[in-house]
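>>> got a predicted structure here, sequence first:
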Amino acid sequence: VYDEDGVVVRSWPRSHAKDGAVGYRLDWNGLSFVWTGDGRPDELSRKYGEGADVFVTEMSGQDIGQLMTYKYGIPQELFNYTIDTHHTSHYAVGKLFADARPRLGMVTHYTQDEDIDAEMLAGIRAHYDGLFQWGIDVAVVNVTKEAIWYRKAVIPGKSGTVPPFRELQAEVEAGRLELPEEITLPNPRLTRADQQDQKYRDMEIDPREYYPEDVFRAPNGEWPKDLTIKVSDVLGPRDK
């Protein structure tokens, strides 16, 4: 998309639920930077990420649906659907980095939380043994042909994310909020196939390449139709 004065920028389409997502690679002065943005793990990201000095991809698709159900009260079916249509799991991140072999692999657009960070890193390390860092806010990366430095600004300490169902539970117990016994989620008006060209899904990497055999889960790109959630499953029993 750009080639002027020794600066080359390449772009490619990514699979992210519907058409429009893209990734970028910047090459300049013998150095390279890859930014995939959001999307499913795909062959073109693996191709254009090859040998990059810094390869940044997203990892908002932590494939730990059951843990997220325990922590945030999100139904596992919805969490897995989001991963399988929009995002890159920690196993897939490791596979992309292992194949592309960047000098530094980084992830962004993920939930940084001490409760799940170790699980995320373990998934990446199932495939990738190279240099890795979290792409958190205020992270700074200095790159030369000889070395790479990663550092971050000093920021105030933080607590973990507060699960929204805890706040709802407090409102219910205080009598300020009344919830139904069940909630049926609306079905989408358009399917993924209605919004995204099949060729982009065809570029996705076969999940069997990055899932360890003992945790393999066949991706499901279909929204769970007429999904009904029992409020007590999210908030816990109402009677004390």
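Alright, I've got the coordinates.
>>> CA only for contacts and neighbour counts going forward, please
Fine.
>>> ok, which stretches of this structure are helices?
According to DSSP state H, the chain carries its helices in the segments 43-48, 65-72, 76-86, 90-100, 114-125, 164-173, 192-195, 198-202, 231-235.
>>> turn these into TSV, columns for distance to residue 57.
Converted to TSV, the helices of the chain look like this (distance: least, Cα to Cα, whole Å):
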stretch	distance to residue 57
helix 43-48	9
helix 65-72	20
helix 76-86	13
helix 90-100	7
helix 114-125	12
helix 164-173	27
helix 192-195	22
helix 198-202	17
helix 231-235	31
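>>> please identify the most buried of these.
For the helices of the chain, the largest average neighbour count (mean count of other Cα atoms under 10 Å) is found in helix 90-100, namely a mean of 25.
>>> how much does that one deviate in direction from helix 114-125?
Interaxial angle of helix 90-100 relative to helix 114-125 (axes from the mean of the first three to the mean of the last three Cα atoms, to 10 degrees): 40 degrees.
>>> mind giving me the packing neighbours of helix 90-100?
If you count contacts as 3 or more Cα pairs under 8 Å, 6 or more residues apart in numbering; DSSP states H and E, helix 90-100 packs onto helix 43-48, strand 54-58, helix 114-125.
>>> how does it look with 6 Å?
Judged by 3 or more Cα pairs under 6 Å, 6 or more residues apart in numbering; DSSP states H and E, helix 90-100 is in contact with helix 114-125.
>>> quick one: contacts of the helix it packs on?
90, 91, 94 (Cα atoms under 6 Å, 6 or more residues apart in numbering).
>>> could those be laid out in JSON lines, adding distance to residue 140?
JSON lines is the format used below for the contacts of helix 114-125 (distance: Cα to Cα, whole Å):
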{"residue": "90", "distance to residue 140": "22"}
{"residue": "91", "distance to residue 140": "25"}
{"residue": "94", "distance to residue 140": "22"}
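>>> what's the closest of these to residue 48?
Closest approach to residue 48 among the contacts of helix 114-125 (Cα to Cα): residue 94, at 15.8 Å.
>>> quick check: the gap between the residue lying closest to the closest one once chain neighbours are set aside and residue 72.
In space, and not counting its chain neighbours, residue 94 is closest to residue 124: 4.0 Å by Cα to Cα, 6 or more residues apart in numbering. As defined by Cα to Cα, to the nearest Å, residue 124 lies at a distance of 23 Å from residue 72.
>>> and for residue 46?
With Cα to Cα as the criterion, residue 46 and residue 72 are 32 Å apart.
>>> just residue 168 next, same as before
12 Å.
>>> try residue 115
12 Å.
>>> same check on residue 13?
Applying Cα to Cα to residue 13 and residue 72 gives a distance of 32 Å.
>>> another structure for you, compare them:
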Amino acid sequence: MPTVSTHGASIHYETDGDGPTVVFVNDVGYGAWLWGWHNDAVAGPSETVVWDLPGTGRSDASDGPLDVATLAAALEAVLSDHGVANAHLVGAGLGGMVALRYAHRYNRARTLTLYCTAASGDAVDEAALSGLALGGPDSLDGAFSPAFRDGAPDLFEQISTWRADEDATGDARAAQAAAMAGFDAPPLYEVTQPTEVYYGLDDPVVAPEDAESLAANLPRGSAAAVEGRHCCYVEHAPAVTDRLLAMLDEHAD
């Protein structure tokens, strides 16, 4: 289980599969469990890299405030440590912002797949984001639709266990949320990688129009709506991962 030190924190990451590298970047507070559905579909034809943001899972908390540039630098440290020449980036929420900053600043990004991401922290509903924190009475309400939660009680019992083991809490989660709220995208016309933006039609954290605006301002961006809330890409993982696999295949060379 490799680790790399960056900005005073030891960052944990895991790899699986073999082939072109696909890197997953977490949303605020969430642990690696978030990518279990994607990892199962992608690992094999591709190599996957899943890493814990500072203060999440087995990664140390940062000594000071976090911002998206610092998280992008942490991602660069992970990829450099693992010897990755180039990678397809998949990020959700805060992770999508990290992917945007990384693609603009560093030279390893081949494609971007962004879930429930906006170009600015000003577009983030901070109250709704706070409501997703572990321990709140409605922490799953903004993430998943009622129909999905009611139809899979055993799954949500498992998700609760995973969250208790892996999610960031307290100051560590607050630092991640502040990084998301403080984000301002680089000039989007300079982010030239093929990019697909997916958004939840009922996402309380990032409104559909803000995700669509992000896609429209990227030179090679496209947007697609998904039924559901802030974790719509988990709720509809089979369909979403099929689209991801198609994109990876299209840009395999």
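Cool, got the structure. From a predicted model like this one, the values you see are computed outputs, not experimental measurements.
>>> care to give me the TM-score?
Here the TM-score for the pair of chains, by TM-score structural alignment, normalised by the length of structure 1, is 0.27; 101 aligned residues with a Cα RMSD of 5.4 Å.
>>> between the contacts of helix 114-125 of structure 1, which is nearest residue 172 of structure 1?
Ranked by distance to residue 172 of structure 1 (Cα to Cα), the contacts of helix 114-125 of structure 1 are led by residue 90 at 35.8 Å.
>>> what's the neighbour count on residue 37 of structure 2?
Burial measure for residue 37 of structure 2: 16 neighbouring residues, criterion other Cα atoms under 10 Å.
>>> no wait, residue 11 of structure 1
Count around residue 11 of structure 1 with other Cα under 10 Å applied: 18.
>>> can you check residue 243 of structure 2 too?
14.
>>> and for the one 3 residues further on?
The local packing count at residue 246 of structure 2 equals 12, with neighbours defined by other Cα under 10 Å.
>>> for the helix or strand harbouring it, buried residues please.
In this assignment (DSSP states H and E), residue 246 of structure 2 forms part of helix 237-250. By 16 or more other Cα atoms under 10 Å, the buried positions in helix 237-250 of structure 2 come out as 237, 240, 241, 244, 245, 247, 248.
>>> what packs against it?
So helix 237-250 of structure 2, by 3+ Cα pairs under 6 Å, 6+ apart, packs with no helix or strand.
>>> how about the strands of structure 2, start to end?
Here structure 2 has its strands, by DSSP state E, at 3-6, 9-17, 21-25, 47-51, 87-92, 109-115, 195-200, 221-226.
>>> packing partners for the third one?
Under the contact criterion of 3+ Cα pairs under 6 Å, 6+ apart, strand 21-25 of structure 2 touches strand 47-51, strand 87-92.
>>> tell me which of those strands sits most buried.
strand 87-92 (a mean of 24).
>>> what helices or strands is that strand leaning on?
strand 21-25, strand 109-115.
>>> nearest to residue 11 of structure 2, of the ones you listed?
Among those, if distance is taken as Cα to Cα, the winner is strand 21-25, at 12.7 Å.
>>> run through who's touching that closest one.
46, 47, 48, 49, 50, 87, 88, 89, 90, 91, 95.
>>> closest to residue 102 of structure 2 out of those?
Distances from residue 102 of structure 2 to these, taken by Cα to Cα, are shortest for residue 89, at 9.2 Å.
>>> tell me how far that closest one lies from residue 76 of structure 2.
The value you get for residue 89 of structure 2 to residue 76 of structure 2, if Cα to Cα is used, is 12 Å.
>>> what of residue 157 of structure 2?
For residue 157 of structure 2, the distance to residue 76 of structure 2 - Cα to Cα - is 35 Å.
>>> out of those two, which sits in the more crowded spot?
residue 76 (19 against 11).
>>> in the stretch 101-250 of structure 2, what residue spans correspond to helices?
Remark: helices assigned in the stretch 101-250 of structure 2 by DSSP state H, counting those that start in this stretch are 126-130, 146-151, 153-166, 170-181, 208-216, 232-235, 237-250.
>>> just name the most buried of those.
helix 232-235 (a mean of 22).
>>> packing partners for that one?
Against helix 232-235 of structure 2 (3+ Cα pairs under 6 Å, 6+ apart) you get no helix or strand.
>>> related to what we said a few turns ago, how about JSON lines for the helices and strands packed on strand 21-25 of structure 2, with distance to residue 209 of structure 2 added?
Below are these laid out as JSON lines (distance: least, Cα to Cα, whole Å):
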{"stretch": "strand 47-51", "distance to residue 209 of structure 2": "29"}
{"stretch": "strand 87-92", "distance to residue 209 of structure 2": "16"}
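>>> how about the helices of the stretch 101-250 of structure 2 in CSV, adding distance to residue 4 of structure 2?
What follows is these, written out as CSV (distance: least, Cα to Cα, whole Å):
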stretch, distance to residue 4 of structure 2
helix 126-130, 29
helix 146-151, 36
helix 153-166, 18
helix 170-181, 18
helix 208-216, 32
helix 232-235, 28
helix 237-250, 27
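>>> of all those helices, which one is nearest residue 103 of structure 2?
helix 208-216 (14.5 Å).
>>> report the angle between the closest one and strand 109-115.
170 degrees.
>>> what is helix 208-216 of structure 2 packed up against?
Secondary elements touching helix 208-216 of structure 2 (3+ Cα pairs under 6 Å, 6+ apart): strand 221-226.
>>> swap in 10 Å and give it another go.
For helix 208-216 of structure 2, the elements it packs on are strand 109-115, strand 195-200, strand 221-226, judged by 3 or more Cα pairs under 10 Å, 6 or more residues apart in numbering; DSSP states H and E.
>>> remind me what the first one packs against, helices and strands.
If you count contacts as 3+ Cα pairs under 10 Å, 6+ apart, strand 109-115 of structure 2 packs onto strand 21-25, strand 87-92, helix 94-105, strand 195-200, helix 208-216, strand 221-226, helix 237-250.
>>> before we move on, what about the last one?
Packed against strand 221-226 of structure 2 by the contact rule (3+ Cα pairs under 10 Å, 6+ apart) you find strand 109-115, strand 195-200, helix 208-216, helix 232-235, helix 237-250.
>>> out of these, which is closest to residue 179 of structure 2?
The nearest among those, by Cα to Cα, is strand 109-115 at 16.9 Å.
>>> what angle sits between the closest one and helix 237-250?
160 degrees.
>>> adding mean neighbour count and distance to residue 198 of structure 2, write the helices and strands packed on strand 87-92 of structure 2 out as a markdown table.
Output for those, formatted as a markdown table (neighbours: other Cα atoms under 10 Å; distance: least, Cα to Cα, whole Å):
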| stretch | mean neighbour count | distance to residue 198 of structure 2 |
| --- | --- | --- |
| strand 21-25 | 26 | 15 |
| strand 109-115 | 25 | 5 |
